[in-house]
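Q: coords below, sequence missing:
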């Protein structure tokens, strides 16, 4: 953030400018979620990738804003689907303004993203970001299909997180390489970097849902458990558990029959079977994979910053 503060400031100004509308409720809802902060890691990746590739223009700023608009739109929609009351430690937009306003303002932000993409003028950038938008939606629907199903495989789980989370990380870094005019192999290296980083990010998030405190997590701890989401910590604890323990998971996640003590028991079973530790370990492997993909790029502050971002994604679990 310190290295790219000027570009990020320009990106933030563009975000604030483009979320304005004569329809007063739109900037109100958009400002609520945008002002809630977040680390802006996705637009930061676009800017860092472009700078890593030696780009010195300003197209990357608009595309970074596009990436953040797509991300913010999905957050608004996700909170409605998940019936979430908190987002980044504050009341979620749907809790404040209602489901209808959240869905419609999410649609507005998606539309704004495409307006900025079209203004950029690159069909390749438009293809990358529109493909990512479709993949995100597919990932969310796939998660809906696997929810409450303890027969979900690790491969299916990975497909969910590659779609709903990692696809936008991959697109964010790839468009940075595209605006810099990098050859196809370097574009692919940065796309793969983003994909590995995104998977690591979601693995850590899924572990934190069972192990963080509410203030650190920015949402209610145990939301995934209450919603019956099948994440890697659940899959590992289920696979390693006794038949009696598996019956617990089926009752709580498939039947949604949960009592006050069940979240604590779920966490105890995960601890017993090393599920959280191994999920973080898996995230570390993906982060290391991401860092290795930076090897062909010249050494410098941007490369070190991207490697540090990969480390940060995992270290926030400590």
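A: It's in. Owing to the predicted nature of the structure, the values given are computational and were not obtained by experimental measurement.
Q: can we go C-alpha only for contacts and neighbour counts from here?
A: Will do.
Q: for residue 173, list the residues it contacts.
A: If you count contacts by CA atoms under 8 Å, 6 or more residues apart in numbering, residue 173 has them with 45, 46, 48, 49, 50, 190, 191, 193, 194.
Q: out of those residues, which sit inside helices?
A: Among those, the members found in helices (DSSP state H) are 45, 46, 48, 49, 50, 190, 191, 193, 194.
Q: could you dump those into CSV with neighbour count added?
A: Formatted as CSV, the ones in helices among the contacts of residue 173 follow (neighbours: other CA atoms under 10 Å):
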residue, neighbour count
45, 26
46, 30
48, 29
49, 29
50, 29
190, 29
191, 27
193, 28
194, 30
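Q: could you dump those to TSV with distance to residue 167?
A: As requested, the ones in helices among the contacts of residue 173 are exported to TSV (distance: CA to CA, whole Å):
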residue	distance to residue 167
45	13
46	13
48	17
49	16
50	18
190	12
191	9
193	11
194	8
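Q: after the helix or strand where residue 161 lies, next one along is what?
A: Counting by DSSP states H and E, the element that carries residue 161 is helix 154-161. Downstream of helix 154-161, the first helix or strand assigned by DSSP H and E is helix 167-179.
Q: which residues touch residue 25?
A: Taking CA under 8 Å, 6+ apart, we find residue 25 in contact with residue 101.
Q: try it again with 10 Å
A: Taking CA atoms under 10 Å, 6 or more residues apart in numbering, we find residue 25 in contact with 31, 97, 101, 105.
Q: any idea which of those is closest to residue 86?
A: residue 97 (12.8 Å; CA to CA).
Q: tell me, how many residues neighbour the closest one?
A: By other CA atoms under 10 Å, the residues close to residue 97 number 15.
Q: I'd say it and residue 28 touch.
A: Yes. Contact criterion CA atoms under 10 Å: residue 97 and residue 28 qualify, at 9.3 Å.
Q: residues contacting stretch 80-96, please?
A: Residues from elsewhere that reach stretch 80-96 (CA under 10 Å, 6+ apart): 28-33, 36-38, 74-79, 97-103, 105, 140, 144, 214-220, 223-224, 227.
Q: and the two most separated of the contacts of residue 25?
A: Farthest pair in these, by CA to CA: 31 and 101, 12.9 Å.
Q: another structure for you, compare them:
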């Protein structure tokens, strides 16, 4: 059977939302939240205070919801996926805490970051605590396959973050390397969150591979959109300041494409900006104009739609129903954030 690539419709009416996904997993998500609150507790009061600052900060909880929705897609009737969804959220939260320290961020989801309030040392250590909690949950599940998938995802995320750090301020970074970085630091956890549902539901390798492909392609699309809207959105929409990537010297795909298409004069500008020699508000405004005139943002979003279509195509392995529809709309929502 030949797979069909499904088009993404960013301007469809009504706008895509996460509501179908939220509705689908609402009951299961209550159990996940209960587990999260229980496992973030500690007699060391700073740990739940700092972890709670981020966990209660208004995040979409998309990754654990994907675990729950994929389990629903497979008609799984057990409860193992509750702890594993909490595990996925702990991994994600730990990486956010560490990221904010590395990036020196002051704003996340529209609120002050934990490192700004509690300091870098405490933030790093609480991130380590959450990673440790996630591994406790993996071990409690008892599946070596689940442990392999999630532990591999954790180490790959760390590799991706280090690779991104070494690529910072390197204007000659290639598109292939950029895709390797976002596949590691973002897409691998999306993939693992979906894949483990097939393991707990005791499905075959083909089903596991289909869910892994769905999550991985959704994760790449999600990060591509994030990197595009860093230059064209605002703090209210994004929950962080516009141009954060620019000021931090992150060479994301919009910059890679704009640099490739630039005149020699504009390439000099990009080299100065990415190196940190000229990355103020005036330079940011010029960067935004160059990104628009070179269609670098448009083409980044086109690539996001491509990966989104691949994610939807991976769902062709499964029967139609509320779970498949909700997962499809989740992909469309991830793309529509840019419009």
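A: Great, that's in hand. Every value quoted in this text rests on a predicted model; they were computed, and no experiment measured them.
Q: about what we covered before: report the inter-axis angle for the helix holding residue 161 of structure 1 versus helix 167-179.
A: If you take axes from the mean of the first three to the mean of the last three CA atoms, to 10 degrees, helix 154-161 of structure 1 sits at 60 degrees to helix 167-179.
Q: list the buried residues in helix 154-161 of structure 1.
A: Across helix 154-161 of structure 1, burial judged by 16 or more other CA atoms under 10 Å covers 157, 158, 159, 160, 161.
Q: could you dump those into a markdown table with distance to residue 55 of structure 1 added?
A: Below are the buried residues of helix 154-161 of structure 1 laid out as a markdown table (distance: CA to CA, whole Å):
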| residue | distance to residue 55 of structure 1 |
| --- | --- |
| 157 | 36 |
| 158 | 33 |
| 159 | 33 |
| 160 | 33 |
| 161 | 30 |
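Q: let's verify residue 219 of structure 1: helix, strand, or coil?
A: coil (DSSP: H, G, I helix; E, B strand; the rest coil).
Q: and for the equivalent of it over in structure 2, the neighbour number?
A: In structure 2, residue 219 of structure 1 lines up with residue 240, judged by TM-score structural alignment. Neighbour count for residue 240 of structure 2, taken as other CA under 10 Å: 21.
Q: dump the residue contacts of residue 240 of structure 2.
A: Contacts of residue 240 of structure 2 (CA under 10 Å, 6+ apart): 105, 106, 107, 108, 109, 110, 111, 112, 113, 230, 233, 234.
Q: swap in residue 202 of structure 1?
A: 158, 161, 162, 164, 165, 166, 208, 231, 283, 313, 314.
Q: the second one against residue 140, yeah?
A: Yes. With contact defined as CA under 10 Å, residue 161 of structure 1 reaches residue 140; the gap is 8.7 Å.
Q: now the buried members of the contacts of stretch 80-96 of structure 1.
A: Those of these that meet the buried threshold are 28-33, 74-79, 99, 101-103, 105, 140, 214, 217-220, 223-224, 227, by 16+ other CA under 10 Å.
Q: please list the members of the residues you listed that lie in helices.
A: The helices in this structure, assigned by DSSP H, contain 28-33, 74-79, 99, 101-103, 105, 140, 214, 217, 223-224, 227 from these.
Q: in structure 1, what residue corresponds to residue 150 of structure 2?
A: Using TM-score structural alignment, the partner of residue 150 of structure 2 in structure 1 is residue 129.
Q: next, count neighbours for that match.
A: 25.
Q: quick one: residues contacting it.
A: Residue 129 of structure 1 neighbours (CA under 10 Å, 6+ apart): 63, 66-67, 70, 113-114, 117, 135, 167-168, 170-172, 174-175.
Q: run the chain-centre distance for the host helix or strand of it.
A: Using DSSP H and E, residue 129 of structure 1 falls within helix 123-146. Using CA atoms, centre = their mean, to the nearest Å, the mean C-alpha position of helix 123-146 of structure 1 is found 13 Å from that of the whole chain.
Q: mean deviation (superposed) between that helix and structure 2, please.
A: Here the mean offset of helix 123-146 of structure 1 against structure 2 after fitting is 0.4 Å, by mean CA distance after the TM-score superposition for structure 1.
Q: likewise for stretch 198-211 of structure 1?
A: When structure 2 is overlaid, stretch 198-211 of structure 1 sits 0.4 Å from its aligned residues on average, using mean CA distance after the TM-score superposition for structure 1.
Q: next one: the counterpart of residue 299 of structure 2 in structure 1 from residue 235 of structure 1, what distance?
A: Correspondence of residue 299 of structure 2 to structure 1, assessed by TM-score structural alignment: residue 278. According to CA to CA, to the nearest Å, residue 278 of structure 1 stands 11 Å off from residue 235 of structure 1.
Q: these two: who's more crowded?
A: The neighbour count for residue 278 of structure 1 versus residue 235, taken as other CA under 10 Å, is higher for residue 235 (20 against 16).
Q: name the helix or strand for the residue in structure 2 that that one lines up against, please.
A: Aligned by TM-score structural alignment, residue 235 of structure 1 pairs with residue 256 of structure 2. Assigned by DSSP H and E, residue 256 of structure 2 belongs to helix 253-260.
Q: show me what that helix is packed up against.
A: helix 175-182, helix 205-229, helix 264-275, helix 281-293, helix 296-314 (3 or more CA pairs under 10 Å, 6 or more residues apart in numbering; DSSP states H and E).
Q: ok, for the counterpart of residue 249 of structure 1 in structure 2, nearest residue in space, not its chain neighbours?
A: Under the alignment (TM-score structural alignment), residue 249 of structure 1 pairs with residue 270 of structure 2. Excluding its sequence neighbours, the residue lying closest to residue 270 of structure 2 (CA to CA, 6 or more residues apart in numbering) is residue 259, at 6.8 Å.
Q: residues near that neighbour, how many?
A: Counted with other CA under 10 Å, residue 259 of structure 2 comes out at 24.
Q: much appreciated, bye for now.
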